[in-house]
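Colleague: build the 3D model from these lines:
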Amino acid sequence: MTSTFSIYALTAVAGLYCIYRLAVRLQLSRAKHPSLRGHSNWSRRVARLVPFFSYDDNAFFASDGAPEPVQQQRRKAIRTLQNNAEQHCHRTLAYLRAIRDSVSDVRFTSRYRVPFPYSDQLPECFRLGSMADESKGSQVRDLDGNWRYDLSGSYGVNVFGYDFYKQCMDEGIAHTRGLGPVLGAYHPLIAENVEMICEVSGLDEVSFHMSGTEAVMQAVRLARYHTGRTHLVRFCGAYHGWWDGVQPGIGNTRKARDVYTLADQSQQTLHILRSRKDIACVLINPLQAFHPNSDAPSDTALVASDRNNVFDKQSYTDWLSQVRDVCTERGIVLIFDEVFTGFRLAYRGAQEFYGIQADLVTYGKTLGGGLPIGVLAGTHRLMRRFKDDQPVNVSFARGTFNSHPYVMGAMNVFLNRIRQAHIQQQYRTSETLWNQRVARFNQRLESEGLPLRITNLHSILSVLYTRPSRYNWMFQFYLRQAGLELSWTGTGRLIMSYSFTDEDFNHVIERFVEAARQMDADGWWWQSPALTNKAIRRQFLVDMVSARFPILKGRLSGPLATTRHDTRSGPMADQDQYSRKVG
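Modeller: Just a heads-up that it's a prediction; the model follows:
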């Protein structure tokens, strides 16, 4: 009898435990964003199922169901753009072709400038990207002598204009030339640099690294070391460098079981932070306020016209304040990843911009004064890499080129220059200035009747498309022809520097409008009642399913159905493997 009762009791306990674990799991699932971006494992699995397919020559120009006259307009436009590029950029293109097959970054970015079904038919000269040999102020020059206003921002490095950084580099190297590349021994400028970084960060201690990704790696490692907990929380869509420990979804083949990807601005997320005992740290990318729960906008994902970036500063400030309170309450390390936003949004970066103090802060890009750098700042307690009572229990981190003298020199010039009165005045007025400029930009677009709108977070801009279209990704090539330099992500992110004067900005508006007029005249924004964003996405899904299951080809159709082939072809065939992964 006693034995039977024990079995029943154990069964009941096991059942209750299973119910408890299921409830905990459901709470975690509710805190994730419902999209695939919020479910890293599923996003990786689905990415493997997305087949490559390529629109043939006819479908390339008619995937939206455009009539024959519009198709011919587009064909002529492509030829004109191609001829102009080959004529005016022939030297630049020759150099890019020479390195195309031997520089892996060029192969990758060439593959992902546009939605993948269009890439094989896109003329090669559009895929190759940029090469430059000189910069000045807000402009860069290619090898053919073409000057363009730079909207790429050198991935965020260029906050103050290229002349500013060339001066930082020249002066910094002059200060440290006597020591040269001596490593291990520190150049004395490091002491002043650390003092200024501590002032900016509001923290006690600094470690130097060679990239922002490396600084984030160290921040996460120290958070786990000191809390004794296993997991980190990142927010849906946020980018923290390419390390697989903070990029658990597409692009990473390792199954990261120690990362929770939770929804931004969600009360369910706050509940998870309050209730779980395994969370070591929360990673915040302040730029995510521009597109919460979405990936960074890129033209490679411009399948339709439903890109939507909206920045609400007060709302995101309130959210970060709540996260800060929960982290303090639960002993979770709050990390601000300021690799991109540091020294751009304000003198003290996003911490000042949002009025939130973090426990650890990572910096990079612009802080190096034009040279590569990654920096981690934190409290004395969190930056400590050893335990007094456990001499072998250390958190090891070193790097051969950490604190390189030339980098320390350029950084020193940078940090001293941004303390000057006129730069501090720029910081005080910059947010209002950029908001006013973007408002003026949008007024001009509206007056021209163009299907475009500009959104911004400070001096970081993005292009929204207000008319359903399958060809918005073409706009990047018109902008380039008009004299505007974009990064490989195209119109998703336009990164502008403080060196843009009102006159420069007006020139950018004029060139932007000129490019948009031509794009419109060439028929890429042709419209029909059937061409809705929903219909476009449905047709794209039909195309993918037909490519995955050829037996269904012809049986599936959408409102925009066109002739296409699903077999691999074209000059990019050797890059099939990654395209299958990223989709």
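Colleague: C-alpha only now, for contacts and for neighbours.
Modeller: Will do.
Colleague: what about residue 233, distance to residue 75?
Modeller: As judged by C-alpha to C-alpha, to the nearest Å, residue 233 and residue 75 stand 48 Å apart.
Colleague: neighbour-wise, which of the two wins?
Modeller: In this view residue 233 and residue 75 are compared by other C-alpha atoms under 10 Å, and residue 233 has more residues nearby, 23 against 17.
Colleague: one more, so I can put them side by side:
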Amino acid sequence: MAPLEAARLARRRLLGPIDIQLRLLAAWTGENPMDVYEELAKANPRSKEIYERNTRVLAQEVVGTVFLPYPFYAASAKGSKITDADGHEYIDLTMGFGPLMLGHNPDIAVNAAKEAADKALMLGIPNPYQGELAELLVEASPCAERVMFCNTGTEATMYAIRLARALTGKHEIAMFDGSYHGAHDYVIMQGDLDPNPSEPATRAQGSGVPPATVEQIKFLPYRDPHAFELIEKHADELACVLIEPVQSSNPRLDVGDYLKELREVCTRTGVLLILDEVITGFRLAYGGGQERFGIKADLATYGKIIGGGLPIGAVAGSQELMKPFDMFGSPNAIFAGGTFGGNPMSMLTGAAVLRELKARPEIYDEMKARGDGLAARINDFLREGDYPAQLLHADSMFHLIFSKDPVERGRHGADEQTMRLEHLYYAHLLKRGVIVPGIHLFFISAAHTEADIDRVVEAMKDSFRAVREAGGF
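Modeller: Modelled structure (predicted):
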């Protein structure tokens, strides 16, 4: 078994005791077993206890792609900081994978959640608490006149695709290489750029997705005009084109003209345009990517920020396009709904956070300034030190790529040696009190201060230096 595969298996809880995991990671990265990995583990005995207990009963913890340097357990959080199970505090750049625009546990969200809990944890039947959040979303989203709430961003894209098929009578879906739209069968795919990157092949990420499902997905080349030709060629089969205004795997702001041309092509060909604003909604601007780039989708999906830290998803569109959600009043009705959709906790907490973002528009300028500053300082350091890395960003969204090569589109692949150095880098960063999840996408929030940014910059610089001293870069 290759060291990389063995390390992945250990992290996925298939090899058991933590000392095995540490030895595998040390062998994989080339670090002495007594160096950074074991140093982290020795400082966290409570985390070791939790790990050994959890591996006996859990098949997976949270998200399988979260690959941290040692078994890390976040026990509490406030503002820009997380405290782990052993009492160590870190500057958190995970931010719940994007929902926490105001930071961890802002008083406005906590108070709203407490008030909601006093009313009802969940009801199932219709309640009076969905209306305000829906009004705020309709006001902010350029395409929205009606909203349907669900529980996650994954559910939102699933329902939006089902809606597009019902509206058009067509069944195929197009999306772009490098995209992420959730974990249901129709989107847990990736575009294979070999042999022709201008016409990516489709393949499922992982097992369990039927070949018949894969056949209904067409991948388009991101930021490539040939995508428009493919849409025109397959317009008779395509129900919709699904795109993130800014890709989480490739955060950049030079996409406005491309999105506008995509909008024109979809209008001309009669293919519905769905903007996946699960991450970008209320982050790139109060009106999300649609406001930021001056475009209007046919349908938009939301999640993350609109729940204020609690589970949520939403589909938004015009009154006409949203009619199939009426199970008894539409000839092409679709089934949608679930036990926890529209629950009081998410509705009231989400509304409180959106009211705060609406009342404090300066948050967006402040976060952009801090994000631009962080990226500029790190990229200057990397260029001056001739490090093979670059920090991509779009305001408060970041992705650290371990390559000097220009990143034009798609998820940036890495060979085993590069992945080894990445892992070592993030171990050193964690040792210095900054946490970035294993997916390497990270965020800042309104709670991150200039002092936090300064600490992050210095920790990142020191971690690059430490990896170089260990023989990397």
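Colleague: any idea what the TM-score is?
Modeller: Put the two chains on top of each other and the TM-score (TM-score structural alignment, normalised by the length of structure 2) is 0.81; 421 aligned residues with a C-alpha RMSD of 2.8 Å.
Colleague: what's the separation between the residue mapped onto residue 381 of structure 1 from structure 2 and residue 398 of structure 2?
Modeller: Using TM-score structural alignment, the equivalent of residue 381 of structure 1 in structure 2 is residue 320. Between residue 320 of structure 2 and residue 398 of structure 2 the distance is 37 Å, computed by C-alpha to C-alpha.
Colleague: more crowded one of the two?
Modeller: Neighbour tally, residue 320 of structure 2 and residue 398, criterion other C-alpha under 10 Å: the higher count belongs to residue 398, 24 against 10.
Colleague: what about the host helix or strand of that one, how far off from structure 1?
Modeller: Per DSSP states H and E, residue 398 of structure 2 falls inside strand 397-401. Compared with structure 1 after fitting, strand 397-401 of structure 2 deviates on average by 2.3 Å (mean C-alpha distance after the TM-score superposition for structure 1).
Colleague: other residues contacting that strand?
Modeller: Contact with strand 397-401 of structure 2 is made by 248-251, 371, 389-393, 412, 440-444, as judged by C-alpha atoms under 8 Å, 6 or more residues apart in numbering.
Colleague: for the stretch 1-150 of structure 2, what spans make up the strands?
Modeller: If DSSP state E, counting those that start in this stretch is used as the criterion, the strands of the stretch 1-150 of structure 2 fall at 74-78, 81-84, 89-92, 146-150.
Colleague: mean shift of the third one relative to structure 1?
Modeller: Compared with structure 1 after the fit, strand 89-92 of structure 2 shows a mean deviation of 0.6 Å (mean C-alpha distance after the TM-score superposition for structure 1).
Colleague: what is that strand packed up against?
Modeller: strand 81-84, strand 434-435 (3 or more C-alpha pairs under 8 Å, 6 or more residues apart in numbering; DSSP states H and E).
Colleague: swap in the second one?
Modeller: Taking 3+ C-alpha pairs under 8 Å, 6+ apart as contact, the helices and strands that strand 81-84 of structure 2 lies on are strand 74-78, strand 89-92.
Colleague: and the longest one against structure 1, how far off on average?
Modeller: Per the superposition on structure 1, strand 74-78 of structure 2 and its aligned residues are separated by 1.5 Å on average (mean C-alpha distance after the TM-score superposition for structure 1).
Colleague: not counting sequence-adjacent ones, nearest residue to residue 242 of structure 1?
Modeller: Using C-alpha to C-alpha, 6 or more residues apart in numbering and skipping residues adjacent in sequence, the residue nearest residue 242 of structure 1 is residue 213, 6.6 Å away.
Colleague: alignment lookup: that neighbour to structure 2.
Modeller: By TM-score structural alignment, residue 213 of structure 1 lines up with residue 154.
Colleague: pull the contacting residues for that match.
Modeller: 181-184, 313.
Colleague: in JSON lines, list those along with distance to residue 278 of structure 2 and secondary structure.
Modeller: Formatted as JSON lines, the contacts of residue 154 of structure 2 follow (distance: C-alpha to C-alpha, whole Å; DSSP: H, G, I helix; E, B strand; the rest coil):
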{"residue": "181", "distance to residue 278 of structure 2": "8", "secondary structure": "coil"}
{"residue": "182", "distance to residue 278 of structure 2": "9", "secondary structure": "coil"}
{"residue": "183", "distance to residue 278 of structure 2": "13", "secondary structure": "coil"}
{"residue": "184", "distance to residue 278 of structure 2": "15", "secondary structure": "coil"}
{"residue": "313", "distance to residue 278 of structure 2": "8", "secondary structure": "strand"}
